[in-house]
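Novice: Mind folding the following:
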Amino acid sequence: MTGILISTYPWVKALHIMAVISWMAGLFYLPRLFVYHAEQSEPEDSRDVVFQEMERKLLNVIMTPSMIATWALGLALVAVPGVVDWSDTWPWTKAAGVLAMTWFHFWLAARRRDFATGVRSVSGRRYRLMNEAPTVLMVVIVFSVVLRF
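Specialist: All right, here's what the predicted structure looks like:
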């Protein structure tokens, strides 16, 4: 098993990076869609229907499969002997960042369900602020992995 993990490591790493890019694109775009949805439509008007369809497809077709692939491939990378030294700080800061990003993903999914049921509990301004969360988390994760701090 170890031999397979080592020999496929570059492929798994490449696929992991692609999955992360896809997931991050959605995490950046969905809150921006929510800003416009909250500010430019009312429940059940024609724009609301269009926004809901765009948000649903982005979440279900791109973001969630990318998140699952990111997690699966990331765990496969961690399983390769010698890749992670758990006595270092960086794997823990990266893990904290990934867990926070996953929480944010599920927070966005809950807000999409709110829109689907006509609930408008979050303002466009708050969505604008929340749109910065993936950037901050990305900085923590990338610095953790590349600089190993």
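
Novice: Please count neighbours and contacts with C-alpha atoms only from this point.
Specialist: Fine.

Novice: Enumerate the positions of the helix ranked longest in the chain that are buried.
Specialist: The longest helix of the chain (DSSP state H) is helix 2-40. Of the residues in helix 2-40, 5-6, 9, 12-13, 15-17, 19-20, 22-28, 30-38 count as buried by neighbour count, 16 or more other CA atoms under 10 Å.

Novice: and this one, so I can compare the two:
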Amino acid sequence: MLWIKAFHIIAIVCWFAGIFYLPRLFVYHAMAEDQATREHLKIMERKLYRFMSPFAVFTLVFGGWLASYNWAYYWQSKWFIAKSVLVVILIIYHGVCGHFVQQLQQDRCQRSHVFYRWFNEVPVLVLFAVVILVVVKPF
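Specialist: So this is what the prediction gives:
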């Protein structure tokens, strides 16, 4: 079980590295004034999204595997249900990032750098909440 927990944590860290950095690339992309810079950012965004996506899957697989050791406890725990809702929000956020990557690849995204700066804060708040729920188990 400790190996599974270790791989779960590794996957989380790798996924969040991408979740934190990709929207920052969106900010730079929205601010870029020359086509060469935008093209370079397109490559970085595409590669980063491809890198982080398997770690999202690994996070879910290892997390589900860990929970499977004691389903009854976890699905009766309010903190775990709240954490699971936040994980669903992260999955949706990940999908929205993929949508933005596609739009930026096709030069169809009209969002401002200010939007992406705010968008970039969502996973920070979710991470804080998830860590507090898992460690403190406030309810």
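
Novice: TM-score of the superposition?
Specialist: For this chain pair, the superposition-based TM-score is 0.94 by TM-score structural alignment, normalised by the length of structure 2; 138 aligned residues with a CA RMSD of 1.4 Å.

Novice: counting contacts, what elements does the longest helix of structure 1 pack onto?
Specialist: helix 46-57, helix 64-79, helix 90-116, helix 124-130, helix 133-147 (3 or more CA pairs under 8 Å, 6 or more residues apart in numbering; DSSP states H and E).

Novice: Where in structure 2 does the shortest one align, residue-wise?
Specialist: Counterpart in structure 2 of helix 124-130 of structure 1, with TM-score structural alignment as the criterion, is residues 113-119.

Novice: Over to the second one?
Specialist: Mapping helix 64-79 of structure 1 onto structure 2 (TM-score structural alignment) gives residues 53-68.

Novice: ok, residues contacting that stretch?
Specialist: Applying CA atoms under 8 Å, 6 or more residues apart in numbering, the contact partners of stretch 53-68 of structure 2 are Met1, Ile4, Lys5, Phe7, His8, Ile9, Ala11, Ile12, Cys14, Trp15, Tyr74, Ile91.

Novice: how far away is Ile91 of structure 2 from Val130 of structure 2?
Specialist: Distance, Ile91 of structure 2 to Val130 of structure 2, by CA to CA, to the nearest Å: 14 Å.

Novice: Neighbour count: the two, which is higher?
Specialist: The residue with more neighbours, out of Ile91 of structure 2 and Val130, is Val130; 21 against 16, by other CA atoms under 10 Å.

Novice: Could I get the contacting residues of the counterpart of that one in structure 1?
Specialist: In structure 1, Val130 of structure 2 lines up with Ile141, judged by TM-score structural alignment. Going by CA under 8 Å, 6+ apart, Ile141 of structure 1 touches Thr93, Lys94, Gly97, Val98.

Novice: center of structure 2, which residue is that?
Specialist: Structure 2 has Ile19 as the residue nearest its centroid, 3.9 Å off, counting by CA atoms, centre = their mean.

Novice: Would you mind measuring from the aligned partner of it in structure 1 to Phe51 of structure 1?
Specialist: Under the alignment (TM-score structural alignment), Ile19 of structure 2 pairs with Leu27 in structure 1. Going from Leu27 of structure 1 to Phe51 of structure 1 by CA to CA gives 16 Å.

Novice: and if you look at Thr2 of structure 1?
Specialist: Thr2 of structure 1 is 47 Å from Phe51 of structure 1, by CA to CA.

Novice: just Leu99 of structure 1 next, same as before
Specialist: Between Leu99 of structure 1 and Phe51 of structure 1 the computed distance is 28 Å (CA to CA).

Novice: Neighbour count for those two, which is higher?
Specialist: Using other CA under 10 Å as the criterion, Leu99 of structure 1 and Phe51 rank with Phe51 on top: 21 against 13.

Novice: so what's the more buried one closest to, chain neighbours aside?
Specialist: Closest residue to Phe51 of structure 1 apart from its sequence neighbours, by CA to CA, 6 or more residues apart in numbering: His37 at 6.1 Å.
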